[in-house]
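> 3D model of this:
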Amino acid sequence: MNYKVLVSFSGLINNFSVSAFVGAIISISDESVAKDLLKAGYIKPADSADDVAEVKTEEVKPKRGRAKKGE
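Coordinates of the predicted model:
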């Protein structure tokens, strides 16, 4: 089943390294894993076409560095 990611996460699922970012649509075949992620609020079912089309990208702004004294 397909799920929309609500909270970014990474880790091992059934001995496979997995990572997902907010807004991604992922497929999870293991019901127990999906149930745990649903209960934790990390994912939600992505059954509708609206959810699949709703993947967003966020602009990442670089952090400002500290100015050195005298500059």
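> hey, let's count contacts and neighbours off CA atoms from now on
Fine.
> what is the burial count for the closest residue in space to residue 45 that isn't next to it in sequence?
Spatial nearest neighbour of residue 45, excluding adjacent residues (Cα to Cα, 6 or more residues apart in numbering): residue 3 at 4.4 Å. Neighbour count of residue 3, defined by other Cα atoms under 10 Å: 22.
> here's the other one to compare against:
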Amino acid sequence: MMWWATSGYEPLPMATPNIHPGLRTYRRHVYIAGGLLLIFVGLLIIYYHMGTADTDVVQLPGYHSVPENDKL
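The predicted structure is shown next:
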């Protein structure tokens, strides 16, 4: 169902024929897939950082963390 089907708005006939009639549905699928991918990547990053909370993967300049095993 088109967005104008329930609003009482009747669109004007297009000057050029619609070459891609399924483009609107395809674009919606791309948006949904992209959103799900962003959520998945975000959760993966959060899960990864929860597992590496005690050791720093990225060392900040001038800051050195020593893991518990390497302390003398």
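> tell me how they score on TM after superposing.
Once superposed, the chains reach a TM-score of 0.25 (TM-score structural alignment, normalised by the length of structure 1), with 33 aligned residues with a Cα RMSD of 3.7 Å.
> still on that earlier bit, now name the helix or strand holding the residue nearest to residue 45 of structure 1.
strand 2-5 (DSSP states H and E).
> biggest helix in structure 1 by residues?
The longest helix of structure 1 (DSSP state H) is helix 31-40.
> list the buried ones in it?
For helix 31-40 of structure 1, the neighbour count (16 or more other Cα atoms under 10 Å) marks 34, 37-38 as buried.
> moving C-terminal from it, which element do we reach first?
The helix or strand immediately downstream of helix 31-40 of structure 1 is strand 43-45, counting by DSSP H and E.
> that following strand packs against which elements?
strand 2-5 (3 or more Cα pairs under 8 Å, 6 or more residues apart in numbering; DSSP states H and E).
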